[in-house]
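Novice: Sequence below, structure please.
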Amino acid sequence: ILKIISSEAFLLLIFIYFLSRISVLAPPHLQAMAGLPFTLACNITMETGEVLKQVLWLDMANKTILHYQPDKNDHVTKVDGVELSQQTASQQAHTSVITIRRAAPANEGCYQCLFDVYPTGQQRGRTCLSLTAMVEMMDNKTVVSGKPLTLSCKYVLSMRVRQVLWKKTAEQGDTATVASYVKNDRPIIETPFKGRITLNPSLGQTKLSIHQAQTEDEGCYTCEFHTYPDGIKSETACLSVYVLPKPEASYVTVSEDIVEANCSAVSRPAAEISWNVEGHNQTLGPAVTSFYQLGDGTTMVVSSIQMQAELLDDELVKCEVRHQGLESAIYVSLNKYRNFHVIPISASCVALVLLICLCICLKRC
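Specialist: The predicted structure is shown next:
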């Protein structure tokens, strides 16, 4: 019995001796952002006389993802997406750092660094990786009234998502739930939005579609991913709804030599109106601009300017309307001679019709 105890004690002493001579350092836990690169590092300290023959890195399935021999720096065997980013060596220590190009859900787990040391044998370090993620959402959007649009956002760790929720915050600050989706169920559209909005049944990439945008759809939309164990992850984007102007121009006679020209445009947001004379780019005196807020969220802008009546004969007077939703300005011409031409043409048409009717009547008579 004494011999057996002595043998076990001897082996224990040998183990403690070698343990004190060699050690591997690696962070036990590491967190990385999904979609971004991350690094893993191990360091081994050895005693004099020990030689590092080979370094291997294993993934969570114990498959080799990279290995090399320290004395052969130009010979590294690795899988796609993994790089040896750093190695520093001395007689008593060696540091190995690898980079995985893009963190994905499949990369979660525990990695091992293996150091083949002679004569001690193989030494191991272990680092467990967990992922975190941010919600990816499109930037703020603008849509023309009556047109369709889709708001979308993405959470790459979809296996953690239990529910997706869309909320809308109006300009006044009121927040309302628009739609929601729970796994293995149908999307729910709240009553005020039914018939106009749809939500795709997805927990990872959610899309809220508005069939025909209206001014009341303007506001900020938040997509919430209710996850476990990370809690609620959310992001917000704002939607602006434009109503494009359809300007109209007319004039009235103020006195024998003076006319007042008026140009109006209803839009959202308010349009900018100016006057000019073609060929001269000349503003015809100060204009008076009035703004009228309409009940549907649009604004009527009316610009009035007085001018000499003769300008309608000599120049091409135009109303120029600019709006954020237009690539270029809209021009509406205002000319007296065009009104004069309309009357003779119309009169000629009426006379021609009367003449034809008279001829038909005479033949029948």
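Novice: CA only for contacts and neighbour counts going forward, please
Specialist: Will do.
Novice: Can you tell me how far Pro344 is from Tyr337?
Specialist: Per C-alpha to C-alpha, to the nearest Å, Pro344 is found 11 Å from Tyr337.
Novice: what's the answer for Leu30, then?
Specialist: Leu30 sits at a distance of 80 Å from Tyr337 (criterion: C-alpha to C-alpha).
Novice: Over to Ile98?
Specialist: Remark: distance between Ile98 and Tyr337 (C-alpha to C-alpha) = 81 Å.
Novice: With neighbour numbers in mind, choose between those two.
Specialist: Neighbours per residue, other C-alpha atoms under 10 Å: of Ile98 and Tyr337, the larger number sits with Ile98, 19 against 12.
Novice: Against Ile232, how distant is the closest residue to Thr175 other than its chain neighbours?
Specialist: What sits nearest to Thr175 in space, not counting adjacent residues and going by C-alpha to C-alpha, 6 or more residues apart in numbering, is Thr169, at 4.2 Å. According to C-alpha to C-alpha, Thr169 stands 18 Å off from Ile232.
Novice: And the two? Which one has more around it.
Specialist: Thr169 (19 against 14).
Novice: For the more buried one, which residues are in contact?
Specialist: 175-176, 219-221 (C-alpha atoms under 8 Å, 6 or more residues apart in numbering).
Novice: I figured Glu315 hits Glu278, correct?
Specialist: Yes - checked against C-alpha atoms under 8 Å, the pair Glu315 and Glu278 is within contact range at 7.0 Å.
Novice: Let's see this one next, to set against the first:
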Amino acid sequence: LATFSHRFGQEVNAVYRGKVEFTRAALNSTAIRLRSASWEDESCYICLFHIYPEGSKRRHTCLKVTGEPPVLHDQLSDHLHAFSCSATGKPAPSIHWELPPNAAVENQTETSTNRNPDGTVTSSRSVTLRAPPLWSGGVYCVLNQGTVHISFSLLLTVASSSLIIIIIIISGSWSSHQILASSLFNQT
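Specialist: The predicted structure follows:
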């Protein structure tokens, strides 16, 4: 993908120009960013350090690509609100809802899954809530990716027939930009 040396500086292979950029370039610690990561980028990468006179040192880092989940809201009536959440990944993401204690659940579906031609799985789940006038509360779609258990919450607040959408990323890497970093001396 890319190389760094004091003599030649930062070099990105022509195929990856515009997609790969250095975020840190030093002889003992280097990091690159992959822009617009796709499923094809999911792999383990080797970081090779040539050190004189010790020779070459190799470290590897693995990239897991996930997608950012959409949450849809549909106001069915003055007080009835339907929310749906879906996510695509490898392995299949699990989805559950975290609802405020005063939420009146009208209907909640089990998580449905569909296998895609590229080997990924799309999971979907929905919930319908009854919200009285001037009701305010948070509805969270929480996603877990396989054994990694990366969780994200999307906060949706319904307040007196108007909808405010706020996206909160709790932790993890549900992003289209990924950072690959390797350090020769500070391995975890």
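Novice: What does the TM-score come to for these two?
Specialist: Here the superposed chains carry a TM-score of 0.50, computed using TM-score structural alignment, normalised by the length of the second structure; 149 aligned residues with a C-alpha RMSD of 4.5 Å.
Novice: tell me which of the contacts of Thr169 of the first structure is nearest to Cys349 of the first structure?
Specialist: Gly219 (53.2 Å; C-alpha to C-alpha).
Novice: which one in the second structure is aligned with the closest one?
Specialist: By TM-score structural alignment, Gly219 of the first structure lines up with Ser43 in the second structure.
Novice: Ok, Cys153 of the first structure next?
Specialist: Checking TM-score structural alignment: Cys153 of the first structure goes with nothing.
Novice: and Cys153 of the first structure, how many neighbours does it have?
Specialist: Neighbours around Cys153 of the first structure, by other C-alpha under 10 Å: 22.
Novice: From Cys44 of the second structure, how far out is the most far-flung residue of the second structure relative to its centre?
Specialist: Distance from the C-alpha centroid of the second structure, by C-alpha atoms, centre = their mean, peaks at Pro53 (40.9 Å). Here Pro53 of the second structure is placed at a distance of 27 Å from Cys44 of the second structure (C-alpha to C-alpha).
Novice: ok, now which ones touch Asn200 of the first structure?
Specialist: Residues near Asn200 of the first structure by C-alpha under 8 Å, 6+ apart: 187, 206-208.
Novice: now, which of those lie within strands?
Specialist: Mapping these onto strands (DSSP state E) picks out 206-208.
Novice: from the residues you listed, which would you call buried?
Specialist: Buried subset of those (neighbour count, 16 or more other C-alpha atoms under 10 Å): 206-208.
Novice: what number of residues lie near the match of Gly219 of the first structure?
Specialist: The burial count for Ser43 of the second structure: 12, using other C-alpha under 10 Å.
Novice: for the first structure, what spans make up the helices?
Specialist: In the first structure, the helices defined using DSSP state H lie at 2-21, 311-314, 336-364.
Novice: most neighbours per residue, which of those helices?
Specialist: helix 311-314 (a mean of 15; mean count of other C-alpha atoms under 10 Å).
Novice: Show me what it is in contact with.
Specialist: 317, 334-337.
Novice: Stretch 43-63 of the second structure too?
Specialist: 27-28, 41-42, 64, 178, 180-184.
Novice: from the contacts of helix 311-314 of the first structure, which is closest to Val144 of the first structure?
Specialist: Comparing the contacts of helix 311-314 of the first structure against Val144 of the first structure with C-alpha to C-alpha picks out Leu334 as the nearest, at 27.9 Å.
Novice: Quick check: chain neighbours aside, which residue is closest to that closest one?
Specialist: Leu334 of the first structure sits nearest to Val317 (C-alpha to C-alpha, 6+ apart), 5.3 Å away.
Novice: measure that neighbour to Ala249 of the first structure for me?
Specialist: 10 Å.
Novice: Kindly report the same for Lys183 of the first structure.
Specialist: Taking C-alpha to C-alpha, one finds Lys183 of the first structure at 56 Å from Ala249 of the first structure.
Novice: With neighbour numbers in mind, choose between the two.
Specialist: Using other C-alpha under 10 Å as the criterion, Lys183 of the first structure and Ala249 rank with Ala249 on top: 18 against 13.
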